[in-house]
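Participant: Model the structure of this input:
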Amino acid sequence: MFTGIIEEIGKVSAIDQEGENLHISINANFTSALKIDQSVAHNGVCLTVVNLDDSNYTVTAIKETLQKTNLGKLKVGDAVNLERGMKMGARLDGHIVQGHVDQTAICKAIEPQEGSYLFTFSYDHALQNVTIEKGSITINGVSLTVVNSKLNEFSVAIIPYTYGHTTFQFLKEGDTVNLEFDVIGKYVKRLLEVQNKAE
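Facilitator: Next comes the predicted model:
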């Protein structure tokens, strides 16, 4: 379980393919505090630490993960948003994030505002995921609030701190991002679907 509050920006130090899997090595300041089998969110994707080597650690992304997220597009040297699992009893500064990406989206526009940045994203509505105005959304692991919610599009306002401490500073129009929709909203949607089928 995560909160969507990014701890640091890591850097991809190596990528090795084995069959349909990718072993992704990350250089991060908190590597010395990690343990084998620990969960870390990478651009919002929960992956298990399988190897530790000085300031680098390695995780494995399987075929399904690569198909549903942007991790397959990573290259050596790329920046990655990182968050370790939340501690029980700590403040939940973002929102409840599972680290299970629902789908990807495309960055359509980046508009500088007076004191912030407005990022607009479009996604495939065929998967029937929804956003709501002022609801929560996780983009590349970052907990954010939705504005301008539409059927297959929404925007988020990024304050300078978030911009400077996450990979939003590197994001360009046309880039692919990972989306995790609000877990409470997903349960409500599923319950309504079950109820409608029963009627």
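Participant: only C-alpha atoms for contact and neighbour calcs from this point on.
Facilitator: Will do.
Participant: What lies in contact with the top helix by length along the chain?
Facilitator: Longest helix in the chain by number of residues, with DSSP state H as the criterion: helix 183-198. With Cα atoms under 8 Å, 6 or more residues apart in numbering as the contact definition, helix 183-198 has outside contacts at 96, 97, 98, 129.
Participant: Which of those residues has the largest number of neighbours?
Facilitator: Neighbour tally across the contacts of helix 183-198 (other Cα atoms under 10 Å): the maximum, 28 neighbours, falls on residue 97.
Participant: can you map out the strands along the chain?
Facilitator: 8-18, 21-27, 39-42, 45-53, 56-61, 79-84, 103-112, 117-122, 136-139, 142-147, 153-158, 176-181 (DSSP state E).
Participant: Minimum distance to residue 70: which of these has it?
Facilitator: strand 176-181 (6.2 Å; Cα to Cα).
Participant: and the angle for the closest one with strand 142-147?
Facilitator: 80 degrees (axes from the mean of the first three to the mean of the last three Cα atoms, to 10 degrees).
Participant: Show me what strand 176-181 is in contact with.
Facilitator: 43-44, 69-70, 97, 99-107, 129-131, 136-141.
Participant: List only buried entries from these.
Facilitator: For the contacts of strand 176-181, a burial check counting by 16 or more other Cα atoms under 10 Å picks out 43-44, 69-70, 97, 99-101, 103-107, 129-131, 136-141.
Participant: so what's residue 2 up against?
Facilitator: Residue 2 sits in contact with 41, 83, 84, 85, 86, 96, 97, 98, 99, where contact means Cα under 8 Å, 6+ apart.
Participant: I have a second one here; can you model it like the first so I can compare?
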Amino acid sequence: MFTGIIEATGRVVHCQLEGSNTSFTIQADLASELKIDQSVSHNGVCLTVVACQPDHYTVTAVEETLRKTNLNEWKIGDIINLERCMPANGRFDGHIVQGHVDQIGTCIYKEERDGSWLFDFSYDPTFGNVTVEKGSISINGVSLTVFNSAPDSFRVTIIPYTYDFTNFSTVEVGDQVNLEFDVLGKYIKRILTGYQP
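Facilitator: Now for the predicted structure:
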């Protein structure tokens, strides 16, 4: 489980297609603290470390992950948001983030406003995901508060710290991002609507 509070960023230094899977090698300062089999959130996607060195490590994304996230667009040099699992004795500073991306969203608006940034994102509502005004969402692994909630879009505000220390500084209009909707909202919706064909 994660909290959506990004610890560090990493840089993609190698991509390798392996059958229907893709392995990514990430260069990051926290690589020396990782171990094989550890789960790490990469732009909101929980991936398992399969190899590690002092300055880089490797993870593998399976076909299902590549299909539902923007990982199939990653290229060498891309900056990735990183968060290790929350320790059992840690503070819960964000919200419950599972690292299971629900779908891709698209940046449709970006504006700097007196030191902060406004971002609007759209998403396909046919997947059944919803946002709630002042509720939580994870965008590329970052825990954020939703406003201007609509059936197929929402807005978030990014403070300078988050803009500077995550990959939000690289997100532009037209870019795709990984969205994980609030898990509590998903369970409540399932209880109310049941299983639909």
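Participant: What's residue 131 of the first structure aligned with over in the second structure?
Facilitator: Matched across to the second structure, residue 131 of the first structure falls on residue 131, judged by TM-score structural alignment.
Participant: which residues touch the closest residue to its match other than its chain neighbours?
Facilitator: Nearest residue to residue 131 of the second structure, sequence neighbours excluded (Cα to Cα, 6 or more residues apart in numbering): residue 149, at 6.1 Å. Contacts here follow Cα under 8 Å, 6+ apart; on that basis residue 149 of the second structure touches 131, 132, 133, 155.
Participant: what about the closest residue to residue 160 of the first structure other than its chain neighbours, how many residues close to it?
Facilitator: Closest residue in space to residue 160 of the first structure, ignoring its immediate chain neighbours: residue 116 at 6.0 Å, by Cα to Cα, 6+ apart. By other Cα under 10 Å, 15 other residues sit near residue 116 of the first structure.
Participant: tell me the contacts of residue 116 of the first structure?
Facilitator: Contacts of residue 116 of the first structure by Cα under 8 Å, 6+ apart are 157, 158, 159, 160.
Participant: what about the second one, distance to residue 166 of the first structure?
Facilitator: Same thing as residue 158 of the first structure. In this view, residue 158 of the first structure and residue 166 of the first structure are 10 Å apart by Cα to Cα, to the nearest Å.
Participant: With neighbour numbers in mind, choose between the two.
Facilitator: Of the pair residue 158 of the first structure and residue 166, residue 166 is the one with more neighbours under other Cα under 10 Å, namely 24 against 20.
Participant: hang on, isn't that one packed against residue 43?
Facilitator: No: with contacts defined as Cα atoms under 8 Å, residue 166 of the first structure does not count as touching residue 43, sitting 9.7 Å away.
Participant: What's residue 99 of the first structure aligned with over in the second structure?
Facilitator: In the second structure, residue 99 of the first structure lines up with residue 99, judged by TM-score structural alignment.
Participant: so what's that match up against?
Facilitator: 1, 2, 41, 44, 45, 46, 141, 180.
Participant: mind redoing it with 10 Å?
Facilitator: 1-4, 39-47, 83, 85, 138, 140-141, 179-180 (Cα atoms under 10 Å, 6 or more residues apart in numbering).
Participant: Check which residues of the longest helix of the first structure are buried.
Facilitator: 183, 185.
Participant: what does stretch 27-34 of the second structure give?
Facilitator: For stretch 27-34 of the second structure, by 16+ other Cα under 10 Å, it's 27, 28, 30, 31, 34.
Participant: Equivalent analysis for stretch 145-158 of the second structure, please.
Facilitator: Result for stretch 145-158 of the second structure [16+ other Cα under 10 Å]: buried residues 145, 146, 147, 149, 152, 153, 154, 155, 156, 157, 158.
Participant: Select, from the residues you listed, the two members most distant in space.
Facilitator: Pairwise distances among those were taken by Cα to Cα; the largest, 20.1 Å, belongs to 152 and 158.
Participant: In contact with the closest residue to residue 48 of the first structure other than its chain neighbours, which residues are there?
Facilitator: Distances taken as Cα to Cα, 6+ apart place residue 39 nearest to residue 48 of the first structure, at 4.6 Å, with adjacent residues excluded. Residues near residue 39 of the first structure by Cα under 10 Å, 6+ apart: 1-2, 45-50, 59, 83-86, 99.
Participant: One more: residue 44 of the first structure?
Facilitator: Counting by Cα under 10 Å, 6+ apart, residue 44 of the first structure makes contact with 2-4, 6, 69, 80-83, 97-101, 138-143, 177-180.
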